[in-house]
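Asks: okay, sequence plus prediction incoming.
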Amino acid sequence: MAYDLAPASVMFADVADVESAEMEIVHWDGGISIVPSGPVITRDADGGELHRLP
C-alpha cells in the first residue's frame, strides 16, 4: 500500500503483533509505502481508519 502525503501530514499504522511482526516501510519526499507481514490498520492524523491490510 502506498500513500501520497502532503507536507507536514501524519499517518499511523496499528500493528497486530509488534513482538513478531515484520513490516517494510519505505518513505520518500511526499510519500510512504507499507508492506506488512500481518494485519495492519493504517490511520490518518485524527485516528480515522484508512485501510485494513491483511
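Replies: Structure received.
Asks: contacts, neighbours, all on C-alpha from now
Replies: Fine.
Asks: ok, Ile41 touching His51?
Replies: Yes - counting by C-alpha atoms under 8 Å, Ile41 touches His51, with 5.8 Å between them.
Asks: those two: which is more packed in?
Replies: Ile41 (17 against 13; other C-alpha atoms under 10 Å).
Asks: what's the spacing between the nearest residue to the more buried one once chain neighbours are set aside and Pro36?
Replies: Residue nearest to Ile41 in three dimensions, not counting chain neighbours: Arg52, with 4.6 Å by C-alpha to C-alpha, 6 or more residues apart in numbering. Using C-alpha to C-alpha, to the nearest Å, we find Arg52 at a distance of 11 Å from Pro36.
Asks: also this one, for the comparison:
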Amino acid sequence: MGKVTVTIYMEEEDKEALQQLADAEERSLSQMAVLIVKRAIKKAQDDGTIRPKNS
C-alpha cells in the first residue's frame, strides 16, 4: 500500500508541543504524527470502536 499526503490544521501551540515531542524521540514532525495516529487507531481497534483492518 502506498503512502498518501494528509493535511491537518492545528493550533500553533499544539504544533510546537508536537515538535518538542518529536525532537525528544529523535523523529521528524511527520513521523511523530504518524506514530500518534497509528497508536490511536490501534487503541480504537482494541476497544472495539472500529474494526481491525482484516475484519
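Replies: Arrived safely, thanks for sending. Just so it is clear, the structure is predicted and the values come from calculations on it, not from any experiment.
Asks: and the TM-score between them?
Replies: Here the TM-score for the pair of chains, by TM-score structural alignment, normalised by the length of structure 1, is 0.25; 25 aligned residues with a C-alpha RMSD of 3.2 Å.
Asks: coming back round to it: please identify every residue contacting each of Ile41 and His51 of structure 1.
Replies: Common contact partners of Ile41 of structure 1 and His51 (C-alpha atoms under 8 Å, 6 or more residues apart in numbering): none.
Asks: quick one on the thing from earlier: between Arg52 and Pro36 of structure 1, who's got more neighbours?
Replies: The neighbour comparison of Arg52 of structure 1 against Pro36 (other C-alpha under 10 Å) goes to Pro36, with 18 against 12.
Asks: what are the boundaries of the helices in structure 2?
Replies: 12-24, 29-47 (DSSP state H).
Asks: format the ones you listed as JSON lines; extra columns: mean neighbour count.
Replies: As requested, the helices of structure 2 are exported to JSON lines (neighbours: other C-alpha atoms under 10 Å):
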{"stretch": "helix 12-24", "mean neighbour count": "13"}
{"stretch": "helix 29-47", "mean neighbour count": "13"}
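Asks: re the thing from before, for the strand or helix carrying the residue nearest to Ile41 of structure 1, packing partners?
Replies: Using DSSP states H and E, Arg52 of structure 1 falls within strand 49-53. On a contact count with 3 or more C-alpha pairs under 8 Å, 6 or more residues apart in numbering; DSSP states H and E, strand 49-53 of structure 1 meets strand 40-44.
Asks: and the strand it packs on, which residues are buried?
Replies: Buried residues in strand 40-44 of structure 1, counted by 16 or more other C-alpha atoms under 10 Å: 40-43.
Asks: how about JSON lines for those, with distance to Ala2 of structure 1 added?
Replies: Listed next are those as JSON lines, based on distance: C-alpha to C-alpha, whole Å:
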{"residue": "Val40", "distance to Ala2 of structure 1": "13"}
{"residue": "Ile41", "distance to Ala2 of structure 1": "13"}
{"residue": "Thr42", "distance to Ala2 of structure 1": "11"}
{"residue": "Arg43", "distance to Ala2 of structure 1": "13"}
